[in-house]
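Novice: no sequence for this one, just the structure:
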């Protein structure tokens, strides 16, 4: 058969699709909508790497950290910038105080000029929040006048909350980690991150699991309206076409629908791309310009979808005999063979087996084997499900009228029923495996926090020069604050930092009032002016030498950053030894403990941390504390404690999974609804005939529910088995103890069942409209 004949037959099929009357148009539109939804999600997925790269590049372009303790000298091209990030509710806000030191100071991306002191420029999302009623407490924290907005080039997402505020007197606060003097933006000499094989595995499996249901649905969408199409093709046999030509014409119809689906998919993608600019999912937002699919991947989608439509149609028609007088489909079909369906999972396991144990001891994964093995296992779900549905429904027996109607329909078209739930089964199987993998390796990337959240819930790190007593008084006046203690640190040495000689023995110092010192040690009695020494640990050999009464020491409360602030201190007579303890952050304090009255005035204000205990019954109590911290110290770092600390990379992968899963679940719901409506449309004459003969609408509605519930139940059982198997293999690949999180398994299956239930409920109104005697009319 030459290519010219193939092209002519495909073109004839496409013509029939668009000129076949209302039936042809309806089928083409259903196919196009189904394919379009899948194509849109594929395009969005292929655009994700580009979006992540743009977000990363823009974040790097505006980076203002020097990663150096060396302070740059002041010049006409320098800028002093301070990191004053904060949090409002559960939203992080990027804040910067800026003080240009010359006319050639570098301009931050997204700004035309810097705001003057007392003014600020904000991101559009932050401006919207400040103007709303929800931003009342935030306006108290940011007492600046808004004079402009940050352009897109200076933001990593459309919903990012960020601002730049003008300030003066920032230079004395330069400390190398929060406030710095810079002459350009950007990360200097970035060091490439070391790859983690387990995280790479997670990313690979996430992408495969998210894309597989989309591919399954696209292959199902091109077969919409198959029964009516085959009956139309019988007429072609009557006028002289042979069976091969008829199949090629049918492939042409599917090709037409898929090409129109590409157009629909492009439109859906552009609409979704525009909508993405106004959405934020799990604290992740993008600008529409970020979502640009890689050209090679977009071309691959454009070629693969029509090719898959033709191939699937030709394969589907191999089991259908189209004769001039009808279609031999309603006869009892040959039983499906099981052996080749079992080959796919076996091949998948064989591809994954060499990777077992490669996730530890600097191992690595062959990405092609991993992706291929996961794909083979998940495709095995789509191959096994039709056989299982056919085998089970063939043995279903008596029941109510609605049950018998549903069972008979399933026995006649078990393949169609299985195709409807293939996507949900693949999604659930992949989700169960991923949940097992995440739960198994979570302990490597999540650890229990040392912070004692029973003693305090917020830690406030104050900057140099801030009076700790004033800060404590301010925090204690906040509604909902139960208790506040402040602890400062320093160092005692027998030699000055300015001197070159001396033994230079050192011992840490903790400074606070009596209530604060009781948080870190067991004090027998205490009054202002007292000093204590902690019983020395085995590794602390300097403190016993320095703690001799009458010994002259140097007290440095700036940790050596300003040698001029050193003060002489004499160890008092009768200094008492106390047992060591830990502060609310879990840190053990050794060395010396000094009340504020024991600190020489020449030492200045030491850098302190305030630990705040809250009454969670008071609404917005954390926001009140943050506002109080900003009032006493604009450079204060407020940290809300949690019981667990999680790796940022691990958390970002989990966030990506949740965002992608949300999109895939939405697609699955939409695809199931389209499939259900297509099935009802094909059976409208049968439904109308049953109603005309007196069948109750309630009985028919229940039969439709049973027709969906039985394949879904079988699909979820198969998905659970495959998901548990794949999850076990993935855990063995990461050398992690195999355990099953049954709550996650039940949650995933419950979500799958819930989607089907919602789709069934949404399909009831069209079903009731179809169950009318008028549906028997024909042209």
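Specialist: Happy to help now that I have it. As the structure is a prediction and not an experimental result, all values here were calculated from the model.
Novice: CA only for contacts and neighbour counts going forward, please
Specialist: Noted.
Novice: now do whichever strand or helix holds residue 371: distance to the chain's middle.
Specialist: Element membership for residue 371, per DSSP states H and E: helix 367-393. Relative to the chain's own centre, helix 367-393 is displaced by 27 Å; criterion: CA atoms, centre = their mean, to the nearest Å.
Novice: now the very next helix or strand once past it: buried residues?
Specialist: Counting by DSSP H and E, the next helix or strand C-terminal to helix 367-393 is helix 401-412. For helix 401-412, a neighbour-count test (16 or more other CA atoms under 10 Å) marks 402, 403, 404, 405, 406, 407, 408, 409, 410, 411, 412 as buried.
Novice: mind listing what the fifth one touches?
Specialist: For residue 406, the contact set (CA atoms under 8 Å, 6 or more residues apart in numbering) comprises 703, 704, 706, 707.
Novice: which of the residues you listed lies closest to residue 147?
Specialist: residue 704 (60.8 Å; CA to CA).
Novice: ignoring the adjacent residues along the chain, who's closest to the closest one?
Specialist: Take residue 704 and drop its neighbours on the chain: the residue closest to it by CA to CA, 6 or more residues apart in numbering is residue 406, 6.6 Å away.
Novice: relative to residue 687, how far out is residue 694?
Specialist: Residue 694 is 11 Å from residue 687, where distance means CA to CA, to the nearest Å.
Novice: putting a second one here so we can go through both:
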């Protein structure tokens, strides 16, 4: 058979699809919608790497802290930048104060000029928030007048909350660590790119496989819409002289027509979704529509692979069908499906994954091709096993209500169609269960318990020494939502006034406040204490030796300050270690307020610890506003009991976004598939109603026809998902642990999607039961 004959037969199938009247067009459009939804998601997937790369490039281009440890000299091309990041309702707000020192000072990307003192330029999302009622508390924290907006080149995403404000007097705060003098915007020469360890790379590979495989399954199912009516047309072709092979190629051409139209629909769906992408904000991740540009090579691969797959799937589906001039042998009882070859795929998949068991993070990277191949074979094994399972179960079902018998008889005659509709759900659920097991198994390695004592404080704030210690405590205590607040002052003590070799920490406060950070036997104002003997302390006794002259607030090259000389008196008392609410046990010197030299008060930083009232919803926002009024350059932290790796959180966020898209695809594709099956049975449903069958009975039968294969598919998916999850945990050298709540949640979500689709298909079902459905031409 030459290529010309193949081309001619495929072209004839395309003409039948588009020129075969209303039936041909409806089938082609339904196929195109199903394929188009999958193509749109594939195009989105190919565009995501480019979108994330553009986000990273814009974030890198606006970096403004070089962390070199050296203070640049003032020049005509320097700019002082102060970090004013904050948090509002668990959303990060990026803030910078800018103070240009010359006409050539570098301008941040995205703004046309420096804002004046008391003014700011904001991102569109922040501007919208500040104008809304929900942004009232944040407006109190940002006492600047909005004079412009930041362009896309200065933002990582459309939903980012960011601003640049004009600053003054920032040169007085170089010692704080959040103020720096720069002469360019861009990545620091000391910045090292984050490297993913083997287990995190395994997670990323698994996320892509698990999210994309259901898409491929749905595309394969979509090109087989209308199979029964197509077979009757093929029988007619045999009657006018076409042989069996030619008929199959013509069927492939019809599938090719639907796939090509699906590419057009998919491109349209993608372009619509691309424009709507700016409205989506998932866990603080958003992208500009202009960033969602698919890779040309990957887009071309989709454009070629989808039509080719449509033809191949159709030819494969017809391999066991005998098309005769007077009918299709599929009408007879189908032969029993064989099990042995269906088990080969998952077994081969397990064999490909087995050599990597126990590899973990210590034996190099996993072989990505073996991971992808093994996972795909194991999950595709679900699609091969499910038709056999459905057939084996429904053949044993018999007695029951009328609706049950109608559903079971239909499933016995066409169990393959029912299994195809559920295949995508089963693959998605199996993959999701495996991923949840892998996340649950390894997240302990990327989550560490903090030393924070949340019973003593839930927030920590650092305030400059321009506000007295007593004032800091009083104002925080008077803040709405605060149950208790106390503060201490901190500075450093060196053995020299400039660039000391040995340095200690000095803590200042009242006796009550010092007792929160040390164990004191007796205390009165004017006392000085020494804490020594910590795990890493080898200099307190040497530097703070009686009679030595030390320097409070010594000067460094990057932080010019005013040192204060102080001679260690003979009456220094000893104190024992006690951890503060953050779990830090300090060494060094403790000063009661009356013992600190007056000149040293200017170099102090106040550290406040706050206990919140959980009954006040916005207590954290009130605290942040109070601290910002005392010190615009303050740092405020919410204390947490544990911290999780940023990389793991990013991967989980990507999984969440992808899973949401796949679920939408699953629902839409299932609805299209359900409508196509109902359309094919329109005359049968109308006939049953005409003979007196109740509509309620038929509606229940449709529900049973969906529920039985779905239940079987979820059971099979759970078994395969648990198996794959256990293998992945073994590969990661993690303990096998089944999170049954996640397993039930994944199965419940899959069943919920099917239930929603079934309910949405009921109105069309009721319309198809009308007697006029018996009309024919």
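Specialist: On my side now, so go ahead. Since the structure is predicted, the reported quantities are computational estimates derived from the model, not experimental observations.
Novice: TM-score for this pair?
Specialist: Remark: TM-score between the superposed chains equals 0.97 [TM-score structural alignment, normalised by the length of structure 2]; 774 aligned residues with a CA RMSD of 1.8 Å.
Novice: can you lay out the contacts of residue 406 of structure 1 as JSON lines showing neighbour count and secondary structure?
Specialist: Listed next are the contacts of residue 406 of structure 1 as JSON lines, based on neighbours: other CA atoms under 10 Å; DSSP: H, G, I helix; E, B strand; the rest coil:
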{"residue": "703", "neighbour count": "21", "secondary structure": "helix"}
{"residue": "704", "neighbour count": "22", "secondary structure": "helix"}
{"residue": "706", "neighbour count": "19", "secondary structure": "helix"}
{"residue": "707", "neighbour count": "21", "secondary structure": "helix"}
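Novice: still contacting in structure 2, which of those residues?
Specialist: Shared with structure 2 under both residues aligned by TM-score structural alignment, their matches' CA atoms under 8 Å, the contacts from those are 703, 704, 706, 707.
Novice: isn't the first one right up against residue 400?
Specialist: No. With the criterion set as CA atoms under 8 Å, residue 703 of structure 1 and residue 400 do not qualify as a contacting pair; they are 9.5 Å apart.
Novice: burial check on residue 558 of structure 2, number of neighbours?
Specialist: 16 (other CA atoms under 10 Å).
Novice: sec struct for the closest residue to it other than its chain neighbours, please.
Specialist: Leaving aside its chain neighbours, residue 558 of structure 2 sits nearest to residue 71 (4.4 Å; criterion: CA to CA, 6+ apart). Assigned with DSSP: H, G, I helix; E, B strand; the rest coil, residue 71 of structure 2 falls in the coil class.
Novice: okay, angle between the helix holding residue 371 of structure 1 and helix 401-412 too, please.
Specialist: Calculated by axes from the mean of the first three to the mean of the last three CA atoms, to 10 degrees, helix 367-393 of structure 1 forms an angle of 130 degrees with helix 401-412.
Novice: just checking, the residue nearest to residue 558 of structure 2 touches residue 179?
Specialist: No. Judged on CA under 8 Å, residue 71 of structure 2 makes no contact with residue 179 at a distance of 10.3 Å.
Novice: between the two, which has more neighbouring residues?
Specialist: residue 179 (24 against 16).
Novice: so what's the counterpart of residue 520 of structure 1 in structure 2 up against?
Specialist: Superposed on structure 2 with TM-score structural alignment, residue 520 of structure 1 falls opposite residue 517. By CA under 8 Å, 6+ apart, the residues touching residue 517 of structure 2 are 577, 578, 579, 580, 585, 586.
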